[in-house]
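Chemist: compute the structure for the input listed below.
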Amino acid sequence: MKTFTLPGTELVVPNVVLGLMRIAEMSDDDVRHLVRTARDAGIDFVDHADIYGGDHGCERRFAEAMRLTPSQRAEIVIQSKAGIVPGAGGLRYDFSYDHLVGQVDGSLAALGTDYLDILLLHRPDALVEPEEVARAFDDLASAGKVRYFGVSNHTPGQIELLKKYVTQPLVANQLQLSITHASLIAQGVSANMAGEDQAVDRDGGVLDYCRLHDITIQAWSPFQAGFFTGVFLGSPDHPELNAVIDRLAAAYDVPPIAVATAWITRHPAQMQVVLGTTTPERVTGAAQGSDLPLTRAEWYELFRAAGHLVP
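Modeler: You can find the predicted model right below:
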């Protein structure tokens, strides 16, 4: 497993992360098997959110199943997210001081821990008051409840607005990215091409911005074809891509999921891949893509096979 020091922190982290958004209904044994499989593969970084499983449900399920001792807790990087509020009429977002501090307290209670290693703001709040975010971050940091902070699904402009007031470095930006859902990469390849849909900037240059500002991109839904439209691996909707993936998997003697993971980890931005699977075998397979040495030719072949333009 490839590891690196997360910029802006003292954390040495793997480039593959275990996402735990789907564990709410799993048994203790199944949760433990999933986490131990990840640990055996070198993954000691877990990703939560207050909303996963409903009202801290997945955080609580993790803590109940794992029952970590203080020394075991110190061996794992625990990241959680806050800011999405479910309701009868639909979702809303809330980055107010009271909400953020209250949700962190809820996460700590559910997880049975005194601190989060990283807290991310989950989705941009259109009514964000960055001064309140800064006050919340200051109080959470000074109380020892959160070590580091970041964002999720944020544009460069939204990050800059936060940074005008927030004094802590924003160390991560969790963004949807897969071979097939790769606009944040594909746009740059086709820049300055009038009339090409791929040339339209939908992300504000977020990839280059994060690289310039030492913000680690965490790729969520790394095997989804689109926005929760189903996985591309083995899908009849992506025959050309899967043919290339299968050929490379055979050549490297790894499962196809490792090739899909490696397409992201091969990028020099040094991203992290956030897995969403609850199948231990898939976690083991994906982990094999951590440091799979795809060549430039192979990386671009996958990119083209996914339907992206290489002009």
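Chemist: CA only for contacts and neighbour counts going forward, please
Modeler: OK.
Chemist: tell me the first helix or strand C-terminal of whichever helix or strand Thr37 is part of.
Modeler: Using DSSP states H and E, the element containing Thr37 is helix 28-40. For helix 28-40, the succeeding helix or strand toward the C-terminus, using DSSP H and E, is strand 45-47.
Chemist: which residues touch Leu119?
Modeler: 79-82, 146, 148-151 (C-alpha atoms under 8 Å, 6 or more residues apart in numbering).
Chemist: next, it: secondary structure please.
Modeler: Following DSSP: H, G, I helix; E, B strand; the rest coil, we place Leu119 in the strand state.
Chemist: before we move on, what about Gly90?
Modeler: Following three-state DSSP, we place Gly90 in the coil state.
Chemist: which one of the contacts of Leu119 is nearest to Leu177?
Modeler: Val151 (15.2 Å; C-alpha to C-alpha).
Chemist: quick one: that closest one is in a strand?
Modeler: Yes - counting by three-state DSSP, Val151 is located in a strand.
Chemist: which parts of this structure are helices?
Modeler: For the chain, applying DSSP state H gives helices covering 28-40, 57-66, 70-74, 97-111, 130-142, 156-163, 183-189, 206-212, 239-252, 256-265, 280-287, 296-305.
Chemist: gap between the helix holding Thr37 and the chain center?
Modeler: Offset of helix 28-40 from its chain centre (C-alpha atoms, centre = their mean, to the nearest Å): 19 Å.
Chemist: so what touches it?
Modeler: 18, 23, 44, 61-62, 64-66, 278-280, 283-284.
Chemist: narrow the residues you listed to those that are buried.
Modeler: By neighbour count, with 16 or more other C-alpha atoms under 10 Å, those hold 18, 23, 44, 61-62, 64-66, 278, 280, 283-284 as buried.
Chemist: picking up where we left off before, export the helices of the chain to JSON lines and tack on distance to Ala88?
Modeler: Output for these, formatted as JSON lines (distance: least, C-alpha to C-alpha, whole Å):
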{"stretch": "helix 28-40", "distance to Ala88": "30"}
{"stretch": "helix 57-66", "distance to Ala88": "18"}
{"stretch": "helix 70-74", "distance to Ala88": "36"}
{"stretch": "helix 97-111", "distance to Ala88": "18"}
{"stretch": "helix 130-142", "distance to Ala88": "26"}
{"stretch": "helix 156-163", "distance to Ala88": "28"}
{"stretch": "helix 183-189", "distance to Ala88": "32"}
{"stretch": "helix 206-212", "distance to Ala88": "33"}
{"stretch": "helix 239-252", "distance to Ala88": "40"}
{"stretch": "helix 256-265", "distance to Ala88": "37"}
{"stretch": "helix 280-287", "distance to Ala88": "34"}
{"stretch": "helix 296-305", "distance to Ala88": "41"}
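Chemist: another for comparison:
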Amino acid sequence: MSSQIVNQNPTSRIIYGCMGLGGGWDNSPITAQHIQQAHQVIDTAIESGITIFDHADIYTRGKAEKVFGIALKDRPELANQLTIQSKCGIRFADETGPGRYDFSKTHILNMVDGILERLGLEQIDTLLLHRPDPLMVPEEVAQAIETLQQSGKIRQLGVSNMNLHQMTLLQSALSTPIVCNQLEMSLTKLDWLEEGITSHSSSTLGTIEYCRSHNVELQAWGSLSQGLFTGRDVSSQPEMVQNTAAIVAKLAAKYQVSTEAIVLGWLLRHPANIAPVIGTTNLDRIRACAQAESFELSREDWYLLFEAARGQQMP
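Modeler: Purely as a prediction, here's the structure:
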């Protein structure tokens, strides 16, 4: 691991998603290799200017947070260099019920205590509510968040996968602003763009505009489309995927950056100031992703990619 870390770009909009840390999604123990991987990922991210780290209590069944916490304990100086967020609200099937979402006050409070214990921290910067709970009682969530903020366990509140109506309802009960919303956004997940162009009845229509007008940061999960346009074999994929991959490669050569940078740069070009979340544990790919902030796609190239990804001309 690096003996000294120099943060070259402290304002990076790219977020590192920690879902791949800690080993498998089972009860197997954390190994020395997992700890070494966490150190290497943290070092590479910071050296690339990426200082925001995204967790969730369910990632590798809590082991992602545990291994990250071990890294922080090994090197306490890291805590002052990083912004750390985590999510709660998803519950796996167990002896008490099926897989479900839980925004009850008791669950939120208990899960935050677990997050802090695994990370070895007294406070996280942002808590995100992980996927909307149809049984959410906004006033109950507000009580939990107020308790957590007053006790100093969280600084801010965010949400994940919520539309503007769900955010409006929740915000009406809160005394603190919702600061971010994590949505699936990529060249293979275009709903957030299509609904503003071709749809007039979508229940989520206006979510992007709501976030922009209320200073809610948009964080894009799945932003790399699982590597579909950055090296995977697409010979058996639909024609529009093959065409998009070819254009990504062509633009990478044009702008002299990685294909990962083109894919993420397409999101960064949007005026909503989208913050892509990357989850790769490949150190070279982390570095490749960081190149996304070194250039800006032209309007014409942005639309070229959009048209290819949607598989048809603009209406």
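Chemist: farthest pair in the contacts of helix 28-40 of the first structure?
Modeler: Glu64 and Thr284 (23.6 Å).
Chemist: my read: Gly276 of the first structure touches Gly19, true?
Modeler: Yes - using C-alpha atoms under 8 Å, Gly276 of the first structure is in contact with Gly19, at 4.9 Å.
Chemist: re the thing from before, so for the helix holding Thr37 of the first structure, what gets flagged as buried?
Modeler: 28, 30-38.
Chemist: please apply the same query to stretch 132-145 of the first structure.
Modeler: Quick answer for stretch 132-145 of the first structure (16+ other C-alpha under 10 Å): 132-138, 140-141, 145.
Chemist: just to revisit the earlier point, a markdown table for the buried ones among the contacts of helix 28-40 of the first structure, including distance to Ile264 of the first structure?
Modeler: Below are those laid out as a markdown table (distance: C-alpha to C-alpha, whole Å):
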| residue | distance to Ile264 of the first structure |
| --- | --- |
| Leu18 | 15 |
| Ile23 | 25 |
| Asp44 | 19 |
| Arg61 | 30 |
| Phe62 | 27 |
| Glu64 | 33 |
| Ala65 | 31 |
| Met66 | 30 |
| Thr278 | 20 |
| Pro280 | 20 |
| Val283 | 15 |
| Thr284 | 17 |
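Chemist: Ala272 of the second structure corresponds to which position in the first structure?
Modeler: The alignment partner of Ala272 of the second structure in the first structure, by TM-score structural alignment, is Ala269.
Chemist: and Thr11 of the second structure, what does it touch?
Modeler: Each residue near Thr11 of the second structure by C-alpha under 8 Å, 6+ apart is listed here: Gly49.
Chemist: I meant to write Ile278 of the second structure there.
Modeler: Contacts for Ile278 of the second structure (C-alpha under 8 Å, 6+ apart) come out as 14-17, 221-224, 286, 289.
Chemist: what's the separation between whichever residue in the second structure pairs up with Leu116 of the first structure and Ile208 of the second structure?
Modeler: Residue pairing (TM-score structural alignment): Leu116 of the first structure is matched to Ile124 of the second structure. Remark: distance between Ile124 of the second structure and Ile208 of the second structure (C-alpha to C-alpha, to the nearest Å) = 26 Å.
Chemist: likewise Ile278 of the second structure?
Modeler: According to C-alpha to C-alpha, Ile278 of the second structure stands 20 Å off from Ile208 of the second structure.
Chemist: then Cys289 of the second structure?
Modeler: Cys289 of the second structure sits 24 Å away from Ile208 of the second structure, going by C-alpha to C-alpha.
Chemist: give me the more crowded residue out of the two.
Modeler: Between Cys289 of the second structure and Ile208, Cys289 has the larger neighbour count (other C-alpha atoms under 10 Å), namely 27 against 20.
Chemist: so who does the spatially most central residue of the second structure touch?
Modeler: The centroid of the second structure falls nearest to Val277 when counting by C-alpha atoms, centre = their mean (3.7 Å). Listed by C-alpha under 8 Å, 6+ apart, the contact set of Val277 of the second structure reads 14-17, 54, 219-223.
Chemist: would CSV of the residues you listed with distance to Ile197 of the second structure be doable?
Modeler: Formatted as CSV, the contacts of Val277 of the second structure follow (distance: C-alpha to C-alpha, whole Å):
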residue, distance to Ile197 of the second structure
Ile14, 27
Ile15, 28
Tyr16, 30
Gly17, 30
Asp54, 31
Gln219, 21
Ala220, 20
Trp221, 22
Gly222, 22
Ser223, 21
